[in-house]
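Engineer: sequence first, predicted model second:
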Amino acid sequence: MKRRAGAWIGALVLVLAPGWAAGASLHGRASTVLQWWERADDGRDITPLTQYLSFTASDLWTGQDLAIRGYGQLTKDLTGGEPWKGKVFYLYADWNDLWADRLDLAAGRQFVQNAAGSAVMDGADVHLRVAGPVAVRLFGGGDVQYVNEYNSGDAVGGFSVYLDDLDHTFLELALFTKYDKSDLARLLAGASASQDLWNWGRVYGDLQYDYLGDTVNETLLGLRLFPWTGWIFTAEYFESLPVFDSTSIYSVFAVERYKEGRLKASYDVLPNVRLFAEGIRTWYEEGDRGFEGEIGTRIFDLYGARLDVSLNRRRGYGGDLDGFRLVAGRDFLGDRLFLEAGAEYQAFQRQEDPDDDTTSAYWGYAEYRWTRTLATSLRLENLVDGGGENHLEGLLRLDWDF
């Protein structure tokens, strides 16, 4: 993976260099983040220092819609004595409106997703507008794995036919495949569709089929209604069966199909005051069931302040839980300073434990914007576990936008 990332970086630098001479523009964000917390398994203090960089270089060639996009990090645990480690999350050339504005091309390390699957790959992604709203997409490349212990594949590929640039209708039919060296690890088919219902709603759905497992592995059906000003109603049904690579040891284990029904409603009492409620029914094929509910309110821009209050309850599989969450924040000094404080409390009883336990968290957050492009933020949080032990966590961040 590191060799592939280095090759892409070198290739994109060669592409980018001539563009600077032509007056390319560069913008993005550099973030330096220092964190500290206590590791749960052994109590050791962890203090990682991480440098993030995201950027977009555009206007590389006159008359061409070409951009280079990148995002990566360097990190080091200051208390662990380990060397710096780096990750390139994405780095690719994005070239649009080629061949009479019918072809889009992205090449490099990138996240790809269609109705049948998703991956991070080192490769190419091609979109071709065939006729009218009909377009086809083809992508393929090396599979990027960030977790060495689960090296599930070497190559990924996908193909889809979809409707492009329609204001109220979307439809995609797709295939997704994954190879572990020369062995076929996954072969999935998928469909995704949505349709606006005039001005008062939308119906949508997703479906995935696992060819190697000969089963439908994911289904989503949804309906969203906004019949009156300020009201939004959402109803969803979702079910999922985990899919593992056929070459993985995990593929031999029996798994249960998970199902979920969700109802949600929100009402904007005022332009800056929203009430909401949500109920979720969950169940597994073997009979385990649960219910989750939440009600709350969100208030925006009330004399510069924000308020978020919610109550939640869970019953059934896994145990019972009751809790609340309260977050309040406000801008000061002409929006240069933002302060926020929050608290979260949960009382729960595990399924096989008659004793009641509680956990809580209290945090404060401050962000100061020195200039339009430079800001510093600090977050401190105290976690109180079921045994009454306190665990302090912190995050100090410096953001520079360019």
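Structural biologist: Ah, there it is. Numbers count the residues shown, from 1 in each chain.

Engineer: for the rest of this, base every contact and every neighbour count on C-alpha atoms.
Structural biologist: Will do.

Engineer: longest helix of the protein?
Structural biologist: For the chain, the longest helix by residue count, based on DSSP state H, is helix 2-21.

Engineer: which other helices and strands contact it?
Structural biologist: Under the contact criterion of 3 or more C-alpha pairs under 8 Å, 6 or more residues apart in numbering; DSSP states H and E, helix 2-21 touches strand 85-97, strand 103-114, strand 117-131.

Engineer: let's see it at 10 Å
Structural biologist: On a contact count with 3 or more C-alpha pairs under 10 Å, 6 or more residues apart in numbering; DSSP states H and E, helix 2-21 meets strand 48-58, strand 65-77, strand 85-97, strand 103-114, strand 117-131.

Engineer: now render those as JSON lines, adding distance to Arg274.
Structural biologist: Formatted as JSON lines, these follow (distance: least, C-alpha to C-alpha, whole Å):
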{"stretch": "strand 48-58", "distance to Arg274": "34"}
{"stretch": "strand 65-77", "distance to Arg274": "35"}
{"stretch": "strand 85-97", "distance to Arg274": "36"}
{"stretch": "strand 103-114", "distance to Arg274": "33"}
{"stretch": "strand 117-131", "distance to Arg274": "34"}
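
Engineer: A further structure is provided below for comparison with the first:
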Amino acid sequence: MEPITNTIPAALDVMQIRKDFPILQQKVHGKQLVYLDNGATTQKPQVVIDAEANYYRTYNSNVHRGVHQLSQIATDAYEKARHRVAAYINAAHAHEVIFTKGTTDGINLVANAMARRVLKAGDTVIISAMEHHSNIVPWQMACEDTGATLKVIPINERGELEMEAYEALLDETVKIVAVTYVSNTMGTINPVADIIALAHARNIPVLLDAAQAIQHIRIDVQALQPDFLVFSGHKIYGPTGTGVLYGTTEWLNKLPPYQGGGDMIKTVTFAKTIYNELPYKFEAGTPNIAGCIALATGIDYLEKTGFEKIRQWEEELMTYALQSLREIEGIRFIGDAAARSGAISFLVHDIHPFDMGEILDQQGIAVRTGHHCTEPLMDWFRIPGTVRASLSFYNTQEEIDKLVAGIKKAASMLL
């Protein structure tokens, strides 16, 4: 099909942007890399790589604990990164930003703290049928420890939440709702504003898993009003091993620390420990200093590039990809929501997704295959897994064309 005419004012210069990402210049199996696995992790611009290396090269030192100059420089850079993240999501206070290892770490922190301070036998935790394992297993563990019950919001055939069923689940036993903003498997954008409003009308807190939303959708936590929001740095062009837990001051003060150790204390005696103030109460031990600084650099890069331009280009690319893929004989989309972002999951005839993925790899095309850490969702669709192509603003329509051609080649070999 013909590429869609670009109508974006002051559009992105995608080919110039691609030069900022060193890995995109390499070849795989002798073919130019077509990287369509951004839902698993995004590639890193050179400025992010440089920021992390520069920390170790020029001011490597621990934070918050030294009066010497390198420690002060490192502390200033680390705390500046916290303020940068707070500004990016429009948090009311920088202390509402807790640095974590990633989305999984952030959810475990909240689930563990809720189990210790809030949940008890007879209570209910609500999640959805499309959750990543990271937003299922921690809550299962919390329920096992407390005697609470886990309930699941069902979905329809298009991969959209059944909102009437959700509202019916909201009774006086519910102590938290934990749902994904964007499905990592299907790309479904959930109606999170409605989810939060319905819960808050009953004084129920909400945790949003924004791992697949933060890089595609502008998030304003003061407008959206989640009680908790989590995301991973490596999904938003930052380093692995970094992440953010946003929590309202009220809830972060209410919950106990997740881990004990250095930096999360004010005073320690063998008789009693007094915990530190926010955000340090939840940041025990030496953090990933270099990674958090580089994460802030990645956010700076996105802002400099222009988030609205990025969003418009990704929406256009998604439209082009869906139109192009629909022309493939025997394709079946797993999830086909009206509102979607980032990811497209599909099967072709009865070809196993692993076989499709291997042949695409031989053509230099990187996609994800399997259950995508959403095994209950695969069970609901009665399939072993999918092929998932996930997009970024550095992808091109020409790469979509290569994907389509690659799928057709694989189908001709496997059918």
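Structural biologist: Thanks, I have it. Note that this is a predicted model, so its numbers are computed, not measured.

Engineer: can you pull the TM-score for these?
Structural biologist: Here the TM-score for the pair of chains, by TM-score structural alignment, normalised by the length of structure 1, is 0.20; 159 aligned residues with a C-alpha RMSD of 7.9 Å.

Engineer: coming back round to it: now the longest helix of structure 1 against strand 117-131, angle please.
Structural biologist: Relative orientation of helix 2-21 of structure 1 versus strand 117-131 (axes from the mean of the first three to the mean of the last three C-alpha atoms, to 10 degrees): 40 degrees.

Engineer: from the chain's centre, how far out does helix 2-21 of structure 1 sit?
Structural biologist: Relative to the chain's own centre, helix 2-21 of structure 1 is displaced by 27 Å; criterion: C-alpha atoms, centre = their mean, to the nearest Å.

Engineer: which of the residues in the next helix or strand after that helix are buried?
Structural biologist: Downstream of helix 2-21 of structure 1, the next assigned helix or strand under DSSP states H and E is strand 25-38. Buried positions in strand 25-38 of structure 1, judged by neighbour count with 16 or more other C-alpha atoms under 10 Å: 26, 29-37.

Engineer: which of these lies closest to Phe324 of structure 1?
Structural biologist: Ranked by distance to Phe324 of structure 1 (C-alpha to C-alpha), the buried residues of strand 25-38 of structure 1 are led by Trp37 at 24.0 Å.

Engineer: helix, strand or coil for the nearest residue to the closest one once chain neighbours are set aside?
Structural biologist: The shortest distance from Trp37 of structure 1 to any non-neighbouring residue, by C-alpha to C-alpha, 6 or more residues apart in numbering, is to Glu393 (4.6 Å). Taking DSSP: H, G, I helix; E, B strand; the rest coil as the rule, one finds Glu393 of structure 1 in the strand state.

Engineer: which residues touch Glu393 of structure 1?
Structural biologist: The neighbours of Glu393 of structure 1, taking C-alpha atoms under 10 Å, 6 or more residues apart in numbering as the test, are 35-38, 46-47, 363, 379-383.

Engineer: and the host helix or strand of Arg332 of structure 2, what does it pack against?
Structural biologist: With secondary structure defined by DSSP H and E, Arg332 of structure 2 is part of strand 331-333. In this structure, strand 331-333 of structure 2 makes packing contacts with helix 307-325, strand 343-348, strand 386-390, judged by 3+ C-alpha pairs under 10 Å, 6+ apart.

Engineer: can I get the helices and strands packed on helix 2-21 of structure 1 in TSV including mean neighbour count and distance to Lys259 of structure 1?
Structural biologist: What follows is the helices and strands packed on helix 2-21 of structure 1, written out as TSV (neighbours: other C-alpha atoms under 10 Å; distance: least, C-alpha to C-alpha, whole Å):
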stretch	mean neighbour count	distance to Lys259 of structure 1
strand 48-58	19	37
strand 65-77	19	35
strand 85-97	19	32
strand 103-114	21	22
strand 117-131	19	20
